[in-house]
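Chemist: No sequence on hand, only this structure:
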C-alpha cells in the first residue's frame, strides 16, 4: 500500500483489492472501497457474477449489478485452471486486500485458503464474508438475506402486532455484512500499518445483522425481555411512530419529557403533559393507545404538511412519509451527493449510489461505471507483465 497525498485525493488511493465476491454482501463491501479510490479487481467466473443475470435490466445490462459493482475492474478467470490460479498468485504479490464470499472451505480447495496465502503473503488482509462465519453450528449452511432476517429475529419484530412476521424492504442482512466487512478491512489495514502483518477478517451476515439491533439486544440480553412486533410505533417510547392525519400519515419522535411538554402545547392539549398516564416516557408507552386517541383528535383535522410544519417549527422531529423516489430526489440527498453520475459505454450517463461518508480533501464523484465481464483483462495482464499492477 503506497501513501497518497493528503489533499485532493481519495483516502484509499494506492490500495489494491482482489475481489472474489458475487451477489450483494461482498460486492457491497468492495464497492464502498472503490468509491474511496481503491483499485478493486473483480475476479469473476467465466459466466460472470450472478447479479449480471438478475434484473431490472436496461438493454440487457443489470442495473442491480451496476449499482453494486461501480468503480471496479473485471477479469474473468477459471479458478479450476492451474494457469489462472498462477495469474491470481502473481496479482497477489501487489495486493493489499483479498475479499471472498464463498462458503467456508471453497477457497482452500482452490489453493487460495487463508492459511496458504497468509504464509505466502504475510501482509495480506484476507476478508471472508459468509452467511454464518467460518466457525459455528451453521457455518456450512447457505444463506440469503431473507434467511438471515428470519434467523436474526428482525423479521419477528417487524410488522403489526396482530400480523405476521414481515421482511423489511431492503436486503439489510447483506448490507450489514458488507458494511462490517468494509469496517473490518479498514481496521485490519490500520493494524497492518503498525505491525506490517495482515489479518484474517471473518464476517458473518447473521452476526452483522444481529449486531445492528442494539435496542433488541439490550432488552434480550440484559432486560430478559421478549421483544414483540409494535408496528409503526416505537417499542419503548411514545409518542414515537406514525400517526394518521386528515390526508395521510406523519412520523413524529418525542423522546423526553421536555419535548413532550412542547408537543402537548403544539397539539393544543397542554394538560396532557400533567396527566398521570403520560408524565414519564415508560408511562406514555404503556398508555400509548390513549395518547394516540388524543393525537388523532388534533391531527385528524389537519393535513400532513400543516402538521409537519407546526411540529418542526416547535423543534419536534417530524416528517411526512416519503417514497423512495422522493427521498433520492430530495434536496438533502442531492446536496449530500448520495448518488453521482458515471458514464457507461452502452447505457450512457447513469446515476449510481455512492458511499455516504464525507472526507475532507476528497471530492465526491469522479467514479467509473461497473465493468463489463472481463472488460479489463487485457490491461490487468499487461500491468502484471510489466510489474506495474499498482
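Modeler: The structure has been received and is ready for your questions. Because the structure is predicted, anything quoted here is derived from the model rather than measured.
Chemist: alpha carbons only for contacts and neighbour counts from here, please
Modeler: Fine.
Chemist: okay, now residue 342: neighbour count?
Modeler: Neighbourhood size, residue 342 [other C-alpha atoms under 10 Å]: 20.
Chemist: Can you give me the distance of it to residue 146?
Modeler: 31 Å (C-alpha to C-alpha, to the nearest Å).
Chemist: Show the contacting residues for residue 65.
Modeler: Residues in contact with residue 65, defined by C-alpha atoms under 8 Å, 6 or more residues apart in numbering, are 51, 52, 54, 370.
Chemist: How about residue 141?
Modeler: Counting by C-alpha under 8 Å, 6+ apart, residue 141 touches 103, 131, 132.
Chemist: quick one: buried residues of stretch 288-304?
Modeler: Across stretch 288-304, burial judged by 16 or more other C-alpha atoms under 10 Å covers 288, 291, 292, 295, 296, 298, 299, 300, 302, 303, 304.
Chemist: packing partners for the helix or strand harbouring the third one?
Modeler: Under the assignment given by DSSP states H and E, the secondary-structure element containing residue 292 is helix 288-299. With contacts taken as 3 or more C-alpha pairs under 8 Å, 6 or more residues apart in numbering; DSSP states H and E, helix 288-299 sits against strand 240-244.
Chemist: got another, please set it beside the one above:
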C-alpha cells in the first residue's frame, strides 16, 4: 500500500476464517493486513498449522505467518451447539473462507448454498485440493502432493534428474494470493450492487496456473511433433554458477546483454563468432556457453563479479541464504520486514511485510488459540449467560490470559 493512502482498503469488512493450514488462512491473512476484521475459528486442538514444523511456544512459523492481525475463537463444531454458533458467526460476516474437504462445510451448516440462501450478499470462499467434482474431489491434498501431481517437481529437479520438491508451501502461498484477489473482485462486485459471490478454487488449478508458461511450452512441443525433448532454456548463459566464495545467479536476455557478459568474462571469441549472433543460435549452443561461464567464474569472488556485471548492466545477483537477506542493505532500504511481536516468548522478530504495503508503524501480533473467544461472542450479540453456558459445556474455549 502506498504510504500516502493510510486508510486500509478493507476496513469495515468482516471475514470469518474457518480454514486451517496455509492456503485459506493466507487468503484471510492478506485481507487482515489490508484492514479487514478477521475472526479465525479454531477447533479445540487449534489449527493444525500450529503443529507443523519447529514449535515456538504454542505455534510454528507455518502457523504464525498467515494469521497476523487476526483474532481467534475456539469452537468445538463436533457439538450441535458449536455448529449453530459457527453458522451464526458466518451469517454475521461479509466473507467466509473455508478449505474443508468436499461435503464437510455442508455438514457443519456453513456450505455456500445454505448460507447464501439466507444471506445473498455473503462472499463464500472454498479452497479444495482437487476441486469439487471428479474421482479425486474427496481425496486429501497438500501442497507437496500437488507439486508432484502437476509436474512442478519435474521442473525443479530439471531434465534428467529426479523430481524435487520446492521446499516450502509454494502452491499454498499462491493459492492464498489468488483467493484474496478473487475476494477483492467480489467485494467490488458487491459494492457496485451486483450481490455476493460463491468462489471456489483448488490447489490443482492454482498449481497449473502457476506453471502456465512451461505447460504451454510442452503442449506446443507435442502439437509440433516433439513430445520427448527437454524444455528449451530461456537464454544462454543462464543459471546458478559457482564463484570463488559462493554462487551467483546470471541471466542473459538479448544481444546487448550477451555482449556485456562476454566483456565481463573476457571471452572475446563470443563477440567474434557469427555462431553466437542471435538468441536462437545461442540456445543451440547453450551447453557450451554455460560450460565456459562456469569455467570463468571461480576466478573471482561473488562481490567482484556482481560489480563487473553491474557495470555492463547485466541481470545478476548473489545467491544468499535467509540470514543474509535479513541483514541485506537493500532489504533495509525498502523496509522489507515488519516486526512480529511474540509476547509469550519475549521476542520481537522480523517478518516480510505485504508487498506494496507501507512498513507498519507498530509490531504485528498473532492470536493464541481462543484468545478472543469471549470478546467475539459479545460482539456477536450473545448474552453473558449464553457465553457462560457455552464455556461451561466446552463448546467454546477461552485462552487463559
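Modeler: Looks like it arrived, so ask away. These numbers were taken from a predicted model, which means no experiment stands behind them.
Chemist: ok so, going back, got a winner among the contacts of residue 141 of structure 1 for most neighbours?
Modeler: For these, the largest neighbour count, defined by other C-alpha under 10 Å, is 29 neighbours, found at residue 131.
Chemist: Now check that residue against structure 2: what is it aligned to?
Modeler: Aligned by TM-score structural alignment, residue 131 of structure 1 pairs with residue 129 of structure 2.
Chemist: Surely that match touches residue 141?
Modeler: Yes - using C-alpha atoms under 8 Å, residue 129 of structure 2 is in contact with residue 141, at 5.0 Å.
Chemist: overlap in contacts of the two?
Modeler: Common contact partners of residue 129 of structure 2 and residue 141 (C-alpha under 8 Å, 6+ apart): none.
Chemist: Point me to the helix or strand that includes the corresponding residue of structure 2 for residue 202 of structure 1.
Modeler: Using TM-score structural alignment as the criterion, residue 202 of structure 1 maps onto residue 200 of structure 2. Under the criterion of DSSP H and E, residue 200 of structure 2 resides in strand 197-202.
Chemist: Which other helices and strands does that strand contact?
Modeler: For strand 197-202 of structure 2, the elements it packs on are strand 123-128, helix 170-191, judged by 3+ C-alpha pairs under 8 Å, 6+ apart.
Chemist: and with 7 Å instead?
Modeler: Packed against strand 197-202 of structure 2, as judged by 3 or more C-alpha pairs under 7 Å, 6 or more residues apart in numbering; DSSP states H and E, are the following elements: strand 123-128.
Chemist: what does the strand it packs on contact?
Modeler: With contacts defined as C-alpha atoms under 7 Å, 6 or more residues apart in numbering, strand 123-128 of structure 2 is touched by 24, 94-101, 112, 186, 196-203.
Chemist: Same check on stretch 163-176 of structure 1?
Modeler: So stretch 163-176 of structure 1 is contacted by 24-25, 28, 145, 148-149, 155-159, 205, 208-209 (C-alpha under 7 Å, 6+ apart).
Chemist: mind listing which of those are in helices?
Modeler: 25, 28, 145, 148, 149, 205, 208, 209 (DSSP state H).
Chemist: thought the fourth one was touching residue 206?
Modeler: Yes - with contacts counted by C-alpha atoms under 7 Å, residue 148 of structure 1 reaches residue 206, the gap being 5.6 Å.
Chemist: At the geometric centre of structure 2, which residue sits there?
Modeler: Centroid-nearest residue in structure 2: residue 173, 1.6 Å away (criterion: C-alpha atoms, centre = their mean).
Chemist: Can you give me the distance of it to residue 179 of structure 2?
Modeler: Going from residue 173 of structure 2 to residue 179 of structure 2 by C-alpha to C-alpha gives 10 Å.
Chemist: How about residue 95 of structure 1: what's its closest non-neighbour residue?
Modeler: Once flanking residues are discounted, residue 95 of structure 1 sits nearest to residue 16: 5.0 Å by C-alpha to C-alpha, 6 or more residues apart in numbering.
Chemist: Now check that neighbour against structure 2: what is it aligned to?
Modeler: Using TM-score structural alignment, the equivalent of residue 16 of structure 1 in structure 2 is residue 14.
Chemist: so what corresponds to the residue nearest to the centre of structure 2 in structure 1?
Modeler: Using TM-score structural alignment, residue 173 of structure 2 lines up with residue 175 in structure 1.
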